[in-house]
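Engineer: sequence? don't have it. structure:
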């Protein structure tokens, strides 16, 4: 019997490695570990599940029950993965991506997300994109126009407007800061 666990706060490849390490330490065999989820070929015994929960919590992760909270975690994971970890541009809009991947109508996903998180999916996507822009500005490897193109903004002017609206400063002002205000992805 296959089992899937959903884990909150898995936002990067290091998180995947940390979860794999915990699973190996507890000698829990798994099929795959991805952002936000672990697939098993068999059910995990209750005692091992409690140990897993305790170790993951100690690392800042949270096991999610099946249902609405895991669906919200999956929405966040798909968005974070697409914006922060994929190099190729999204060929469909986020609403289509989320509906196709999660097998739910986007209207349902949007209402659920807003009711639990207190912000819309679109606002969450904007916050993630702005954090990615901050990262790219911080490393100073691309021009603003290149960043706008890479993150699918219609223009660098629109990116600048959205950046100022979210952060209160222009991208140029942000670049001049010595210790920029960047946030952990799981806190957005």
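Structural biologist: Perfect, thanks for sending it. All values derive from a computational prediction rather than experimental measurement.
Engineer: only C-alpha atoms for contact and neighbour calcs from this point on.
Structural biologist: Fine.
Engineer: buried residues of the host helix or strand of residue 123, list them for me.
Structural biologist: Using DSSP states H and E, residue 123 sits within helix 121-139. For helix 121-139, a neighbour-count test (16 or more other C-alpha atoms under 10 Å) marks 121, 124-125, 127-134, 136-138 as buried.
Engineer: take the one below as the second:
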């Protein structure tokens, strides 16, 4: 069964508005299921880039995207996860993401976590682990940082902790991704023109 998502749009007052908004979605290749005054039902939730592009496209036409509180909360949580686990965050002693997100969003952590899980169909904790593992994969393939350095940058307690999370999340060892880096470097060397 498909999950349909509702997108509220301010300023739709007539049939011509429906046609104009429908065309905007079509131009951005965002599939819709249904459209009525003030509301568009899409096949899936809009990504942040889709939301930004749609907002830009609708604004000169006199329409405004209305973001509900839950959608905004989830977007803010995703942004904060991206900032904290970017590889550039200085993790203080006793760091807990739950404290950071509760302070940043001025909300109770349980409310934030429950809203996120309800909207995204994955727990916030699992989302964070998956995000950190994806970031670790990126760093293993595109940098020469050690696993211990990567673990430290992404807030893991040790390289062994990162390795365990890596194996349980991807089913692969971190060395698999380090070998991809080695293969990329070897290919790049082969493609260099000889002098």
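Structural biologist: Looks like it arrived, so ask away. What you see is a predicted model, and the numbers here were worked out from it, not measured in a lab.
Engineer: returning to that earlier point: so where in the second structure does the helix holding residue 123 of the first structure end up aligned?
Structural biologist: The aligned range for helix 121-139 of the first structure in the second structure is 124-142, by TM-score structural alignment.
Engineer: now the helix holding residue 123 of the first structure on the second structure. Mean distance?
Structural biologist: Here the mean offset of helix 121-139 of the first structure against the second structure after fitting is 0.8 Å, by mean C-alpha distance after the TM-score superposition for the first structure.
Engineer: which neighbouring elements make contact with that helix?
Structural biologist: The elements that helix 121-139 of the first structure packs onto, with contact taken as 3 or more C-alpha pairs under 8 Å, 6 or more residues apart in numbering; DSSP states H and E, are helix 68-80, helix 106-117, helix 144-150, helix 156-167, helix 171-176.
Engineer: in a markdown table: those helices, plus distance to residue 38 of the first structure and mean neighbour count.
Structural biologist: Shown next, in a markdown table, are those (distance: least, C-alpha to C-alpha, whole Å; neighbours: other C-alpha atoms under 10 Å):
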| stretch | distance to residue 38 of the first structure | mean neighbour count |
| --- | --- | --- |
| helix 68-80 | 12 | 20 |
| helix 106-117 | 22 | 15 |
| helix 144-150 | 30 | 17 |
| helix 156-167 | 34 | 16 |
| helix 171-176 | 38 | 15 |
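Engineer: mind checking which of the ones you listed is nearest residue 40 of the first structure?
Structural biologist: Distance to residue 40 of the first structure, taken as C-alpha to C-alpha, is lowest for helix 68-80 among these, at 16.6 Å.
Engineer: quick one: name whatever helix or strand follows that closest one.
Structural biologist: helix 94-102.
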